[in-house]
Structures are given as structure tokens and as C-alpha cells.
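**Q** here you go, sequence then predicted model.
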Amino acid sequence: MRAALYIDCDSIEAKAVPVIYEDIIRTDKLVICKMFNSDKDDDSFMESAGRFRIQDCMHGEYKVSSAMVALAVEVMADAALSKPERIYIATGDSLTVPLLNKLRLTDIEVVVAGPCDADKILVNSAQRYMYIDVLAGEKCTADIPDIGDIAKEIYSVSSYYKGQGRDAVMEQVYEGVVRRYPDFDVRNYGYTHLDTFVENNVSGVKVYTDENGVTKLTLVDDREEIDTFAYEYMTGRGYKIDDMAELLDAIRSRFPGFAMENYGYHTDYGFILSFSKFEIWENKGIKMKRTFKLSESGE
């Protein structure tokens, strides 16, 4: 993918430059590289940054000016004229937030590479946020999303595509999660591949590769397990509860990402009535049908 890199030298340490650069060129072709520094001691910064092979870029250059203003002007100009497919901005300064908001009006993906202690407003304004500390192989000190929340979101995205009649491509799952959690990166949790992360942390889904070599996620048919759990739950509650929401909440807690739509139901009533042993009472409660209650007592 054709990409552009803009480095705010006022908020990014020189030693981070080669780390960011090397990570980008693993997947993208850098056609624009620009650095912005309010400090006139540009030779010192370049030496500390290791000059990071900036000559490898098609239009590499080093710019010295009022950093933030110049950066914003150059990014918008290049977005309009050079039209890179992806823009990387290395910064820890939340003053770039208005620029990030403007870039959302374009069809260019924007990735911010910044420190772990960056303001959350910067992290959440990015389409994707990479922690420089993690790129450097160091432990991230940021308040990253809980792994359980990520697992639920992955299941939810997979459920959406299942509802559309197809399995989710892993790339679609990643994009869906990042829309909600811009700083999601499996490396934040000690993994190197998303499929490994999913296999170890997300229940109710299965990773597979189709005949075209595309990695996809499919939902595991766990209806039988849900039925067993629901019947055991009701038995433990004396065969009757006053509000069906109690059982639904218990199912959601036991099966992260549970959505009744995956089983063809769009109302609580319809889903509850799909259990052969249950009936609804007083319009919103659930009780075990007498036949099943007696048979289980006999056992």
C-alpha cells in the first residue's frame, strides 16, 4: 500500500524514528517521508534518529519550521495531490486532533504512532493508534482495552457477518474492532498474530482458512450448550423466575457476545419460547413446564 509518514519531532523521541519506520515498511511502500521540528538543531536530531534510510522514500525530505502548523499543511496538501492510500503520523501531541478529524472526511486511512502516555483524546481520534513502546518491544504502560472486551467485540463483529449469511474475513474483524478500539493491537497483549489471539481468547468462534487461502471466522453452533446452561440455571432457581431478562443476562455472561439474532430470533419472547422446556408466565416471567419439571425431579 502506498503510504506517507509525517513525524512530529517535537513530541517524538529521535530513537523512536527508526522503530516506526521499520514497522511501516514491513507492510507498506513509503512514498512520502517528512519530519517537522521547531528546533533548529536538525543535524543533532537526524544523527540520533539514525537517518533511518530516509533516502529509501520516493519523496523523502527533512523540514524545519513551526512543526505543528507545517505538518498539518503538508499532510492536507499531500492528501489532495499525492493521494497516498494510508497516512502515518508520528506524534504525541493532541494538537493534531483537528487534523485527524479533517482527514476522516477523506478516504485515506490514518494511523497515529505515539507514546503510551499520550492523551486519550489523541488515541481515540485516530482511526488506528500504535504504541511506540510496543513497536520497540517494550511493555505498554497505557490503559489498553480489557482483553475480555476485545473478545466480546470480535464475537460481535463475527455475529454481524453471520447475520448477513457469510463468515467474517479476519481483516474485516480487525477493522471492526479497531473502529471501536483504535489502539487495539495484538502486540499489546503479547501476541504476534490475530488468529492466535482469537483462538486463545475468544470463545464461540472458530478460525479457518478457506479454499482461496483467506483466513476467516465462523461462529460455533453452541445452541445445545446454551440450552443445557439455561435448563440448569432454571433448576437452580427453583424452576421459575419473575423476569426473563434475568436468564438472558445470565446467558450473555456465560457466552460472551451472545446475540439471539444468531439463532433466528429478534425478540426476547420468541427466543425464550424456543426452549422446549420453558413457558412464559405473567407476561414476562419464565417457568419450567410441569412435564419436564416432574421428569427431572424423578431423575
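**A** On my side now, so go ahead.
**Q** switch to C-alpha atoms for all contacts and neighbour counts from now on
**A** OK.
**Q** can you show me the strands along the stretch 51-200 of the chain?
**A** 59-64, 86-90, 109-114, 128-131, 168-169 (DSSP state E, counting those that start in this stretch).
**Q** redo those as CSV? Include mean neighbour count and distance to residue 272.
**A** Formatted as CSV, the strands of the stretch 51-200 of the chain follow (neighbours: other Cα atoms under 10 Å; distance: least, Cα to Cα, whole Å):
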stretch, mean neighbour count, distance to residue 272
strand 59-64, 15, 62
strand 86-90, 23, 47
strand 109-114, 23, 43
strand 128-131, 24, 40
strand 168-169, 20, 28
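**Q** distance to residue 185 added to the ones you listed, as CSV?
**A** Shown next, in CSV, are those (distance: least, Cα to Cα, whole Å):
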stretch, distance to residue 185
strand 59-64, 28
strand 86-90, 16
strand 109-114, 12
strand 128-131, 7
strand 168-169, 17
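**Q** closest to residue 183 out of those?
**A** strand 128-131 (4.5 Å; Cα to Cα).
**Q** can you tell which of the strands of the stretch 51-200 of the chain is closest to residue 244?
**A** Among the strands of the stretch 51-200 of the chain, strand 168-169 sits nearest to residue 244 (Cα to Cα), with 31.0 Å.
**Q** against which helices or strands is the closest one packed?
**A** Helices and strands touching strand 168-169, as assessed by 3 or more Cα pairs under 8 Å, 6 or more residues apart in numbering; DSSP states H and E, comprise helix 147-163, strand 215-219.
**Q** now stretch 291-299: buried residues?
**A** residue 293 (16 or more other Cα atoms under 10 Å).
**Q** pull the distance from it to the chain's centre.
**A** 46 Å (Cα atoms, centre = their mean, to the nearest Å).
**Q** stretch 179-193 too?
**A** The answer for stretch 179-193 is 7 Å, by Cα atoms, centre = their mean.
**Q** then this one, side by side with the first:
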Amino acid sequence: MDQNESKMQIAVLIDSENVSSRYASIIFNEIETYGFATYRRIYGNWTKNNGWSENILLENSITPIQQFNYTSGKNSSDMTMVIDAMDILYSGNVDGFCLVTSDSDFTRLAMRLREANMYVIGMGESKTPAALTKACNKFIHLNLIFEASVTLSESQTAELHEDFSSDRSVKANAVTPIADIEEAIISVINDNENKGKLTYMGEIGSRLNSKFTDFDVRNYGYTKLLTFIQDKCAKLELVKENSSYYVKVREINNVSEMQKEVTDLIEKSGGSVDNLSVIYDCLKKKHPDFDLKDYGYSRLSSFLRSMGNISVRGNAVTLKDAAKQKTRKKTKQ
């Protein structure tokens, strides 16, 4: 009883002209995380086919609100939905609103509801303008959640993998960049270190949700924050403590130290190493945690060139001074 009383009463208002009916079940599944859908209303011109069938409305207990198109080219739902939202606000029956739309015209409504101390959840597709996503306390990208919920068979996965990945990468441009998320986590870790505290996964999730209104690991193709950090945040390291995990900034090996080691190896090899794998094996032996991604590189050759005194041609590695001397000898001959 106490648990139910603590959950929010939410008014769910859907703009049928800007949101597909395929998201119906997702909308209310997501709302259950935040509270109860006290009001379930959908707005549109029901004299036209908008994809929201009678069966879908009945299955989800949604009340349709008719609004005729008085002006061509204008969303008929806008004004009616705004008026209803304000009526519900002044009734005092709810703690929050869920505005289901990709239309930036509702940005001011979201801001006004927040000014009235309402918790505002936005739901729409990744095409939703940033103004609306940031005006909400939380914004959920329905198309990305929908894709994450679709289970493909192995044969389908092989056939559709390329198209799916390409589509997701394009839509991912509309969500918070992973680099920004990683830097935000590092900031939290540094703050906690100054206070002598460790940074556990629960706090990371909470802080990310507070900072980024649209943050959801499902936007990036993951179901768990832990796996997302493991795969996508190269600067971070997860440490298991009993049954919990805390996050720390990965200790990166000193580049100047590795530069000296590579230089020594080349000199001991007569001024040239003919195979990059020899250098890689040497670095891995001395630094088991060595990973090129930690330094912002995907190729060993690029990493070695960044050291300044090392030259890489094909698979051969030499010191730049030695390379110059060889060139001079050939010129004299």
C-alpha cells in the first residue's frame, strides 16, 4: 500500500499525428517505471486514418479526443492537448505528465508544467528537436527502445545486421555522445575521490539520468549499464567488490616509459625491427593491461609514430635518426 502511494500519478497525453501506434505498448511499459497512468488520452482527427486503431486504443485503455483540422498543414492536436494539460494541472490530481510527441511546438508546455513543479516525461522519436528533449525531466527515444526490444533470430541477425547497425548509428547522433557520458562519469569519480569515496554503479546510473534527460543504455544497443561501460568507456575500469561493482579511472601506462622500452628494443635489434608484432608482444609482456584504445589509437603503427623518434614503414620499425643515416648512405653511394 505504501509503495503504491509513493508512486507518481501521471497524465499520459499522446499526439497521434506525430507518434506511431507501434509504440503503444512501449509507452505504457515505460510509464510503469515512474508511476501510474491516471489519464490516458490521445489527440487527433479521428475522421482520418492515423494508424491508431480501435483495438489498440481498447487494449491500452486510451481515450481518444477528437480535434478537427481547422487549418490545413497545421497539427490539429496541439491546442486541444495544451488546454487539456492545463486543465489536468489545475485539477491537482497528478504528480507528473508524459507528453508523447516529436513536435517541438510542445516545448513551452513542457517548460510550463515543470514550472508548476510537475515531473515531465517526454516520449518521441530520435528526430525530436533538442529543445523539447531538454525541456523534459526525462526523454525516452521510442524508436531506439523499440529496436532494442525486437528479438531477431540468428538467420535474421546475419541478414539484417548491416542495415540495423547503420540505422542505429545514424539515430545515435540524436542522443548524448558516448564521449560526453564518459567524461561525466569521470567527473563523478573525481568528485568522490576528493571526498574519499568509491563510485558505485547505482550512483553512476542516478547521476547520468539527472545530467542527461535522454540517457538510456538501450539507446546504444545495451540492456545493462555495466556492459555499456565495459564496452564503450575505454578510460574507465570496473572493479568487483563482493557482489557490487565500483568504477574508477583506468590507470594508463606512461607513454615516455614505453617509448624508452621500444627504443631500447630497436637498438638491441640492430636499429630495426622488421615486424610490428614483436614490439606489440614486448609491450604486452611488460604492460599486461596495454590497450591501444586507452591512448586513442586503433593501430600500433599510429601509436608508435606519435612517439616522435620512431619511424614506421610498412611492417618495419626504425629510429628516425637511424633511418636518416641509411638514407644518407644510399645517397652517397
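**A** Received, thanks. Everything quoted here is computed from the prediction, not taken from an experiment.
**Q** export the helices and strands packed on strand 168-169 of the first structure as a markdown table, with columns for distance to residue 228 of the first structure.
**A** Formatted as a markdown table, these follow (distance: least, Cα to Cα, whole Å):
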| stretch | distance to residue 228 of the first structure |
| --- | --- |
| helix 147-163 | 21 |
| strand 215-219 | 18 |
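**Q** out of the strands of the stretch 51-200 of the first structure, which is closest to residue 182 of the first structure?
**A** Closest among the strands of the stretch 51-200 of the first structure, using Cα to Cα: strand 128-131, at 4.4 Å.
**Q** what stretch of the second structure does the closest one fall on?
**A** With TM-score structural alignment applied, strand 128-131 of the first structure matches the range 138-141 in the second structure.
**Q** how much does the matching stretch stray from the first structure?
**A** Stretch 138-141 of the second structure differs from its equivalent in the first structure by a mean of 1.9 Å after superposition (mean Cα distance after the TM-score superposition for the first structure).
**Q** and residue 196 of the first structure, how far from residue 215 of the first structure?
**A** 12 Å (Cα to Cα, to the nearest Å).
**Q** between those two, which is the more surrounded one?
**A** A count of neighbours by other Cα atoms under 10 Å puts residue 215 above the other of residue 196 of the first structure and residue 215, at 16 against 13.
**Q** surely that one and residue 172 touch.
**A** No. Assessed by Cα atoms under 8 Å, residue 215 of the first structure is found out of contact with residue 172, at 10.4 Å.
**Q** and the longest strand anywhere in the second structure with strand 96-100, angle?
**A** Of all the segments assigned as strand in the second structure under DSSP state E, the longest by residue count is strand 35-44. Put simply, strand 35-44 of the second structure runs at 40 degrees to strand 96-100, going by axes from the mean of the first three to the mean of the last three Cα atoms, to 10 degrees.
**Q** so which elements touch strand 35-44 of the second structure?
**A** Counting contacts by 3+ Cα pairs under 8 Å, 6+ apart, strand 35-44 of the second structure packs against strand 8-15, strand 63-66, helix 77-91.
**Q** may I see the buried residues of the last one?
**A** Of all the residues in helix 77-91 of the second structure, those buried under the rule 16+ other Cα under 10 Å are 77, 78, 81, 82, 85, 89.
**Q** dump the helices and strands packed on strand 35-44 of the second structure to TSV, plus distance to residue 272 of the second structure.
**A** Output for these, formatted as TSV (distance: least, Cα to Cα, whole Å):
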stretch	distance to residue 272 of the second structure
strand 8-15	68
strand 63-66	76
helix 77-91	71
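**Q** which one of these lies closest to residue 2 of the second structure?
**A** strand 8-15 (12.2 Å).
**Q** compute the inter-axis angle for that closest one and strand 96-100.
**A** 20 degrees.
**Q** where along the stretch 201-333 of the second structure do the helices fall?
**A** For the stretch 201-333 of the second structure, applying DSSP state H, counting those that start in this stretch gives helices covering 201-211, 225-232, 255-268, 276-286, 300-305, 320-332.
**Q** distance between the first one and the chain's centre?
**A** Okay, so that is helix 201-211 of the second structure. On Cα atoms, centre = their mean, the centre of helix 201-211 of the second structure falls 13 Å from the chain's centre.
**Q** can you check stretch 186-199 of the second structure too?
**A** Going by Cα atoms, centre = their mean, where stretch 186-199 of the second structure is centred and where its chain is centred differ by 22 Å.
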